[in-house]
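J.: make a model of this:
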Amino acid sequence: MKNIFLNLPRQSKQLIATVADGVFLPLVFCVAMVLHLDSSTATLLHPSLWMAVLAPLFCIPVFIKAGLYRAVIRYIDQKIVTTVLVGASVSILMLALTAVLLLGSELTPTFFTILWLNTILYVLTSRFLARGLLQGPRERSSRIRVAIYGAGDAGMQLANALRPGSEYLPVIFIDDNKQLQKATIAGIAVHPSSALPRLVGELGINTVLLAMPLISPQQQKLIIDKLEPLKLVIKITPQIKNLVNGIVRVEDVRQIEIEDLLSREQVAPNNALLSVCIRNKSVCVSGAGGSIGSELCRQILNLSPRTLVLLDISEYSLYAIEQELRSHINSHGLDIELVPFLGSVLDYEKCKDIFVAFKVDTVYHAAAYKHVPLVEHNPIEGIRNNAFGTLSFARAASAAKVKFFVLISTDKAVRPTNVMGSTKRLAELILQAFARQGSNTKFCMVRFGNVLGSSGSVVPLFRRQISSGGPITLTHPDITRYFMTIPEAAQLVIQAGAMGQGGDVFVLDMGQPVRIADLAVRMVHLSGQEVKTAATPKGTIEIKYVGLRPGEKLYEELLIGTNVTGTDHPLIMRAEESEINWPFLEIMLKHLDEACVRKDHGAIRTHLLKIVSEYQPSSEIVDFIWLEGRKKSSEMVVDEQALTETSV
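T.: Modelled structure (predicted):
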């Protein structure tokens, strides 16, 4: 019978509900009269009893208008109470006014108060009873038993949203508010967090849903840290500002991100610094389709530039960011000129023409090859793009009288052990030398560590490996890295650039370095699993160490020397680093370029070591073509030796 009803068309179900109310509302009227007169006999003889037939005629149209019959019974929640209160109040008031006009004072206000309460009780009881019957008993083993951490409005909304579904079964609330503990909310008991370790086993809980959108990221991190040892799957709802209409929905629940694990106190941006280089100006971003470049574009767009020029060598990346930004401009009615260019920073003439044609005031140079192993295997391309690309782009900016030029640098430029880091340090040296030449352009660079969510990030890799049952692959048990979110990094880059006087090396405060092995273990625990070790042989996820890749460091640094000063921003420091005067650097660059043209990898490394004095290669030359050439040369030598021995 239930399945037959559930398979009926939507309009048929609404008609059944309307007919049912048409039958029961007159009975509600009679019950109210019995309660008022305290006699069933007096009720049957009362001259006003005929008005019972008017009850549905007044109530049903009002309830239709209020949207009562549009609600899907199986999915109703506490919001229906407001609908019923409004509908019952309006309809009973209309019925009372009609009774006064037709019958005078035969029916008193007390009667209509009783009728109002009875109507509310009937409608709510009938709907929630129908919801229970239609939902029916569920096979509890097929639903994930969850504890909802947070018994406030968000937790109650989440519980009501989960109940009709087939995935989660809310079993308990967890809340540290002593006033809520031992209470029952929406039929679910509230317990303190201290009771969770015991309740996990007793109630078969394997997932915790954190429903506290009003708490700060730091408070959320403390709760996650407290829950981690329980080895439960932990999911969270976003902060209140990110919820649609401030309402928690099932689809808002998400996995733990690395940002949740590494969260730190947010420093409010200095709005004056944000607007200096951007507002009402023409701005160009190279590498506009990359991780950092695209976020810079998004934030720049919100700071009201006159023109935003996008430059990228990747057609797809440029297309994707251009479509996203144009959609934002159109939907918000912004008066901003958006100009996408396919091209390379190595193309001096094109870049100069762009700067001149669009009167570019500010350049953010984010275009670079950044993946350490790839650049190690393709060193000439890395040198050309990262070092000579910066040289060409900076020359074009200077020739076009661009006012501000900001290079996005990296912590890998500090005492580099790989080609990528040495090329970024070389790019810094080029801009430092340009700044001392008396250019009209203010050159500066901003140095920071890994950004979360960028292409090649370790976190998505770990998540895929965990979901497939492992193993997690790590290069070394002691490897550490600095991390920062992409939005925070982009915001600080914009503010740092505004403070540049010429040749400045700005360093962002990245917080404390993170041991990657610890991060992997935490991700395993927060997915509800255990790492397989000698101490925990029943663990499900194994961690394998595969060794450092070519050019990779155990740890990164942000400063070469110790000469560092503060700035107007608490998270931005100014470093005093060694420089090379342009006449000498120009000659060195010429020799490096010639070695690249010759594909002389031995000379390339020698020149890099000479220019970047801190460069200490951690591996031999691993260019693929060079290695293949050496392999063939070795084979030829072996063959020649074999021929000589044969002839002898």
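J.: please count neighbours and contacts with C-alpha atoms only from this point.
T.: OK.
J.: is Leu585 in a helix, a strand, or coil?
T.: Secondary structure, DSSP: H, G, I helix; E, B strand; the rest coil: Leu585 is helix.
J.: how about the helices in the stretch 251-400 of the chain?
T.: For the stretch 251-400 of the chain, the helices defined by DSSP state H, counting those that start in this stretch occupy 258-262, 271-276, 291-301, 315-332, 348-357, 372-377, 379-382, 389-399.
J.: nearest to Thr417, of those?
T.: Proximity to Thr417, assessed across those by Cα to Cα, is greatest for helix 372-377 (9.8 Å).
J.: off-centre distance for the closest one?
T.: Relative to its parent chain, helix 372-377 has a centroid offset of 28 Å by Cα atoms, centre = their mean, to the nearest Å.
J.: over to stretch 510-527?
T.: For stretch 510-527, the separation from the chain centroid amounts to 17 Å (computed by Cα atoms, centre = their mean).
J.: what comes up buried for that stretch?
T.: Buried residues in stretch 510-527, counted by 16 or more other Cα atoms under 10 Å: 510, 513-517, 519-527.
J.: next up, for comparison:
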Amino acid sequence: MLPLLVVKRTLVLVHDLFAVVVCWLLAYWLRFNLELPESYLAAALRSLVLVLGVHAPVFWLLGLYRGIWRYASLMDLRRIIVAVAFSSMTVAAAVFMLALPEVPRSVLLLHPLLLVLAMGGSRFAYRAWRDRLLYGRMMFEGDPVLVIGSGDAADRLLRELAHSRDWSVVGLVAGDASRRGHEIRGVKILGELDDLPRLVEQLAVRKAIVAMPESSAHERRLAMEAAVQAGLSVMTVPSLEDMLSGKVAVSQVRQVQLEDLLGREPVQLDDGGLRGWLGEHVVLVTGAGGSIGSELARQIAQFRPRLLVLFELSEFALYLLEQEFQEKFPAVPIACVVGDVKDAALLDKVFAAQRPSVVFHAAAYKHVPLMEGDNAWQAVRNNVVGSRCVAEAAQRHGVEKMVLVSTDKAVNPTNVMGATKRLAERVLCGLQRDGGTRFVTVRFGNVLGSNGSVIPKFREQIARGGPVTVTHPDIIRYFMLIPEAAQLVLQAGLMGQGGEIFVLEMGEPIRIADLARDMIRLSGFSEDEIKVVYTGLRPGEKLYEELLTDAEQTLPTPHLKLRVARAEEAPAADWQQELAAWLAETQPAEPAAVKAKLKRFVPEYAPQA
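T.: Below is the predicted model:
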């Protein structure tokens, strides 16, 4: 018994040869204006022996029967065109060589055109019939959804959703007005982003998929915001990089996250430079269990350091990071150290044992209201004394470079936390020496979803049914993603030569009240269901943050997301001696006394009443 595959291929070959015969006779019929003389009919039938004798082996040898009609594609059509063209040229050459006058030249031109239409058309007609048979009813079974986008990703998404029982695409929304009224795979482009409220009402649709991975982050954010404001539950397709790498398919849509609305472009890193700087070296990260410290550790691990030293005060945070590294980065050697950055003796022991060449200092107290009152002295101890202890240990043990993770709250600070970070910057400036450890400072604003930020708090409040509390209707902040912030810290550290303050490009500031409303809508609620309540500014809190002081000037760097600023000259020796004496005090000072001293060492500090 013949294998089923051979039988199927033979049947398809018979079909194509039948098409060859029909198209050959049809070409004669058309040549003689639909009135074929009997003499030429006989000649056409005689010449079929030659025509079939050429086409049959060519079709088989050129692989026309490897494809499956059910999945006919442009590749199959191209294969048909090549086979028909080769066969037709062979037949034409044979006709002229054999001097067959009863084969008109116009027949030799018409026949291949008709044959491509017949063979290609039959395959695509079969696929269309099978698709309609299998999936025709599905378009009426799934949830109605609008697709926002009219590019390649939207085309692929429509093709894949046609096979899904979950979605029924009712229309497309394009960003280009010139495309209104056109169709993609039979789905009409109904309008632009401004038309979304009307389309939502008209079509009674409640969901949208943003299929614009090839567009800029800004364009995607505008599309997502428009859909959210129209009351739609918004999903998006995977990133273009993930789709091109084959990790995911375009049909693997996911719910839009707040990170998508932030609209940040991917960071371009100097991979070669970072690999040379960090790869095969010992790198130490303080505060490794925190949001920024842990992400720095993950990013550094990708450059395969010889050893990554994770220094963290919280035992549990360090344990979690250790477990993560064992699973995700088993090839990267790590050393986990539970310790306090204020413990100079421990730092000396760790630096002497591990000999790091690069240090990233991310350990700090960062919560503004908590550090404002009775904890003010602890903020000074951790943020200033801790930074100085790490910096001095780096100098003693020949560390090549130390990168201090600072904050926009250090600019014209109005709170203890910002003032202590600014003072830490000045301490490192005073320690900078030619030929010694190079100190680099990196400032940036809030990172989305970090420990202690408003995002986790808003999520918890929404999960409880509200209300969502915002301190002031006009309060604004700069935001970036945690991985983006960590990547830019690495890039700034690579570029820094010592003494610089790098400022990250934070984009446009975001109104916290708008952020809260977006989170409510993304969670599937309306503002009537979950209210936004204003509670008043907290101690030490400003309405807006700055990234530079008035006295500082920035210059562009080769990296678009980094600017560099040089602050004032190194503090005088008597200033440093006075500061050292104050930091050496062991008795906790009263908050008012702490703020007075901070004002002495950070003149731009203006504590709130």
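J.: so which of the buried residues of stretch 510-527 of structure 1 belong to strands?
T.: Taking DSSP state E, the ones among the buried residues of stretch 510-527 of structure 1 that sit in strands are 514-515.
J.: now, among the buried residues of stretch 510-527 of structure 1, which is nearest to Pro477 of structure 1?
T.: Using Cα to Cα, the buried residues of stretch 510-527 of structure 1 come closest to Pro477 of structure 1 at Ala517, 5.7 Å.
J.: for structure 2, which helix is longest?
T.: Assignment by DSSP state H gives helix 105-135 as the longest helix of structure 2.
J.: which helices and strands sit right next to that helix?
T.: In terms of contacts (3 or more Cα pairs under 8 Å, 6 or more residues apart in numbering; DSSP states H and E), helix 105-135 of structure 2 is packed against helix 4-31, helix 74-98.
J.: export those helices to CSV and tack on distance to Lys421 of structure 2 and mean neighbour count?
T.: Below are these laid out as CSV (distance: least, Cα to Cα, whole Å; neighbours: other Cα atoms under 10 Å):
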stretch, distance to Lys421 of structure 2, mean neighbour count
helix 4-31, 74, 17
helix 74-98, 62, 16
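J.: would you reformat these as CSV and include distance to Ala376 of structure 2?
T.: Formatted as CSV, those follow (distance: least, Cα to Cα, whole Å):
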stretch, distance to Ala376 of structure 2
helix 4-31, 80
helix 74-98, 70
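J.: closest one to Pro213 of structure 2 among those helices?
T.: Of all those, it is helix 74-98 that lies closest to Pro213 of structure 2, at 24.3 Å by Cα to Cα.
J.: list the helices and strands the closest one packs on?
T.: Applying 3+ Cα pairs under 8 Å, 6+ apart, one finds that helix 74-98 of structure 2 contacts helix 38-61, helix 105-135.
J.: which SSE is immediately downstream of the last one?
T.: Next helix or strand after helix 105-135 of structure 2 toward the C-terminus (DSSP states H and E): strand 143-148.
J.: what's next to that following strand, contact-wise?
T.: For strand 143-148 of structure 2, the external contacting residues (Cα atoms under 8 Å, 6 or more residues apart in numbering) are 154, 166-174, 205-212, 223.
J.: all helices for the stretch 401-550 of structure 1, in order.
T.: 419-435, 458-467, 486-498, 516-526.
J.: and those: which comes nearest Ile383 of structure 1?
T.: Nearest to Ile383 of structure 1, of all these, is helix 419-435, at 5.7 Å by Cα to Cα.
J.: adding distance to Gln608 of structure 2 and mean neighbour count, write the helices and strands packed on helix 74-98 of structure 2 out as TSV.
T.: Formatted as TSV, the helices and strands packed on helix 74-98 of structure 2 follow (distance: least, Cα to Cα, whole Å; neighbours: other Cα under 10 Å):
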stretch	distance to Gln608 of structure 2	mean neighbour count
helix 38-61	85	15
helix 105-135	66	17
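J.: CSV for those, including distance to Phe18 of structure 2?
T.: Shown next, in CSV, are those (distance: least, Cα to Cα, whole Å):
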stretch, distance to Phe18 of structure 2
helix 38-61, 9
helix 105-135, 10
